[in-house]
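# pasting the sequence and the predicted coordinates here, then a few questions.
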Amino acid sequence: MTSDAIDQLRRAVAVPWQGSSDFDLNPGIVLPQNRVLRPAAVLVGVSRTPDGPRLVLTKRASHLRNHPGQIAFPGGRQDKGDADLVATALREAEEEIGLPADAVEVLGALPAHETVTGFMVTPILAEITREFTPRPDPGEVAEIFAAPLAHVTDPARFRVERRIWRGTWRNYYIVPWGPYYIWGATARILRGLAERTGPCR
């Protein structure tokens, strides 16, 4: 990863900014004020490659109850044994993709994101500091791949699409790359990062 790219990412976590939601593009949806959101964390892991920095993503298994088949960061709900949400993200990344915690340098936490499935997700931004052998958890992950960081942090690559959700139209961001349709919470988190960094090369 170039020093310019890592500097851009460090600046993104150093400056406070507002969190996001799956409902950001749908102002007509009124959410209950007494809703209870379950804490979760994902690892936004970036690695160096000869072709520039790349972001590690997964394609979720098709049999999962929540978000089957979608493109996602490795991550999940916080367990009682997790010391904090950083620990959650690191544990989940090791379980889901075989990324050892000692191969990760945490840069900081991005603002939390509320999902339609009732989670408050904290993205943990990190640099993957050495090579590792990706090992997908067959119970959760169908595929592991790495997208160019410059692509998914370029605001010009994002579009807004919509579909029917619970009887009404729901708008959402997408940032497709190759055969991968990156949308929903993953795309919204990346959109927030892109707005503050621009393309990271």
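Now that the structure is in, tell me what you want to look at. Numbering: from 1, shown residues only.
# CA only for contacts and neighbour counts going forward, please
Noted.
# give the burial count for residue 111, as a bare number.
18 (other Cα atoms under 10 Å).
# and for residue 45, the neighbour number?
There are 26 residues near residue 45, going by other Cα under 10 Å.
# could you do residue 121 as well?
28.
# doesn't it belong to a strand?
Yes: counting by DSSP: H, G, I helix; E, B strand; the rest coil, residue 121 is part of a strand.
# flag every buried residue along the strand or helix carrying residue 196.
Per DSSP states H and E: residue 196 is located in helix 184-197. For helix 184-197, a neighbour-count test (16 or more other Cα atoms under 10 Å) marks 184-194, 196-197 as buried.
# what does that helix contact?
With contact meaning Cα atoms under 8 Å, 6 or more residues apart in numbering, helix 184-197 is reached by 8-9, 12, 20-22, 71-73, 113, 115, 123, 152-155, 158, 172-175.
# hang on, isn't residue 149 packed against residue 56?
No: contact criterion Cα atoms under 8 Å: residue 149 and residue 56 do not qualify, at 9.2 Å.
# where do the contact lists of those two overlap?
Contacts common to residue 149 and residue 56, judged by Cα under 8 Å, 6+ apart, are residue 46.
# tell me where the protein has strands.
20-21, 38-47, 54-60, 71-72, 75-77, 104-109, 113-114, 119-128, 141-148, 159-165, 168-174 (DSSP state E).
# contacts only, for residue 106.
Residue 106 touches 124-127, counting by Cα under 8 Å, 6+ apart.
# who's in contact with the closest residue to residue 45 other than its chain neighbours?
Using Cα to Cα, 6 or more residues apart in numbering and skipping residues adjacent in sequence, the residue nearest residue 45 is residue 126, 4.9 Å away. Residues in contact with residue 126 (Cα under 8 Å, 6+ apart) are 43-46, 104-108.
# returning to what we had before: how about the strands of the chain in TSV, adding distance to residue 89?
Converted to TSV, the strands of the chain look like this (distance: least, Cα to Cα, whole Å):
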stretch	distance to residue 89
strand 20-21	18
strand 38-47	5
strand 54-60	13
strand 71-72	13
strand 75-77	5
strand 104-109	10
strand 113-114	14
strand 119-128	7
strand 141-148	15
strand 159-165	28
strand 168-174	23
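# below is an additional structure, to be compared with the one above:
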Amino acid sequence: MTLDDLRRVLKHRFPERLASQPPVMGDHDLNPDWQAERLRQTEGDRPALRDAAVLIPLVARPHGIQVLLTRRSADLPSHAGQVSFPGGKVQPGDLDFADTALRETEEEVGLARRYVEIAGHLDPYETGTGFAIRPVVGLVAEGFDLTIDAREVAEAFEVPFSFLMNPENHQRHHAVWQGRRRSYFAIPYGRHYIWGATAGMLVALQRRLFTEASE
């Protein structure tokens, strides 16, 4: 798939703007007991989710489209050492979720927004840690340089889009969290262990682009 092919698919499968809608996918999807608890709660009983946005950067390379990911610094107080998309919490001065994602990407890895073409949004993703993440899909032109903020990011690396979009590479793993057995998506790639919300959003991207399109 070329970048132009992907651009056409994205424009067809994704809304240009994301409405202010509650999360419709998340960590609870693989955990029936968690999902049942959510459904029993009224809107007023549910803890307020904190808004955040991430950029899913799809990079055009001569050898094929790549996805830019980061490994978080081991010194961070939360999610230390985990693989993630560049992104973070919404700040008062942000114009919209895309602006949040672009600002955080510039701050974390130095990818200038002039290289990024916003192609659409995934549905909001609810995490077990209380965030409503808005995934923003961006097409990234070549020619950019990265400047890593070592306080937040240990490294930035690229993974082939074709690998991440292959359902055979989507695994379900399990762990005990807060005293309960929890299931989550994982996409191991070489020495990198992509899991949790990041893997869940990649699975959602694959389903939106390819699985839902074939139904």
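That came through fine. Keep in mind that what you see is a predicted model, and the values were worked out from it rather than measured.
# just give me the mean distance for the lengthiest helix in the second structure relative to the first structure.
Assignment by DSSP state H gives helix 97-109 as the longest helix of the second structure. Here helix 97-109 of the second structure, set against the first structure after superposition, deviates by a mean of 0.4 Å using mean Cα distance after the TM-score superposition for the first structure.
# what separation do you get for residue 88 of the first structure and residue 127 of the first structure?
Here residue 88 of the first structure is placed at a distance of 16 Å from residue 127 of the first structure (Cα to Cα, to the nearest Å).
# neighbour-wise, which of these two wins?
Of the pair residue 88 of the first structure and residue 127, residue 88 is the one with more neighbours under other Cα under 10 Å, namely 25 against 22.
# ok so, going back, now the angle from the longest helix of the second structure to strand 153-160?
When axes from the mean of the first three to the mean of the last three Cα atoms, to 10 degrees is applied, the directions of helix 97-109 of the second structure and strand 153-160 differ by 120 degrees.
# centre of the chain to helix 97-109 of the second structure, how far?
In terms of Cα atoms, centre = their mean, to the nearest Å, the centre of helix 97-109 of the second structure is set 13 Å apart from its chain centre.
# residue range for that helix in the first structure?
Following TM-score structural alignment, the partner segment of helix 97-109 of the second structure in the first structure covers residues 85-97.
# name the surrounding residues that touch the matching stretch.
40-43, 74-79, 82, 99-101, 122, 124, 134-137, 140-141, 144.
# wait, what's in contact with residue 182 of the first structure?
For residue 182 of the first structure, the contacting residues are 70-72, 174-176, by Cα under 8 Å, 6+ apart.
# what do we get in the second structure for it?
Match for residue 182 of the first structure (TM-score structural alignment): residue 194.
# excluding chain neighbours, what is closest to its match?
residue 187 (5.1 Å).
# just checking, that neighbour touches residue 173?
No: contact between residue 187 of the second structure and residue 173 fails when scored by Cα under 8 Å: they sit 9.7 Å apart.
# when the two are compared, which one has more neighbours?
residue 187 (25 against 13).
# what about the equivalent of residue 164 of the second structure over in the first structure, how many residues close to it?
Per TM-score structural alignment, the equivalent position to residue 164 of the second structure in the first structure is residue 152. Neighbourhood size, residue 152 of the first structure [other Cα under 10 Å]: 26.
# wait, residue 152 of the first structure sits on residue 175?
Yes: counting by Cα under 8 Å, residue 175 is a contact partner of residue 152 of the first structure at 6.6 Å.
# residue 39 of the first structure -> the second structure?
By TM-score structural alignment, residue 39 of the first structure lines up with residue 51.
# how about residue 65 of the first structure?
Aligned partner of residue 65 of the first structure by TM-score structural alignment: residue 77.
# what do you get for residue 127 of the first structure?
Using TM-score structural alignment, residue 127 of the first structure sits opposite residue 139 in the second structure.
# verify the contact between its match and residue 119 for me.
Yes: using Cα under 8 Å, residue 139 of the second structure is in contact with residue 119, at 6.6 Å.
# which residues do the two both contact?
residue 7.
# can you get me a residue count around the corresponding residue of the second structure for residue 53 of the first structure?
Under the alignment (TM-score structural alignment), residue 53 of the first structure pairs with residue 65 in the second structure. Counted with other Cα under 10 Å, the neighbours of residue 65 of the second structure add up to 22.
# then residue 115 of the first structure?
Neighbour count for residue 115 of the first structure, taken as other Cα under 10 Å: 17.
# nearest spatial neighbour of it, skipping sequence neighbours?
According to Cα to Cα, 6+ apart, the nearest residue to residue 115 of the first structure is residue 22 (5.3 Å).
# thank you, goodbye.
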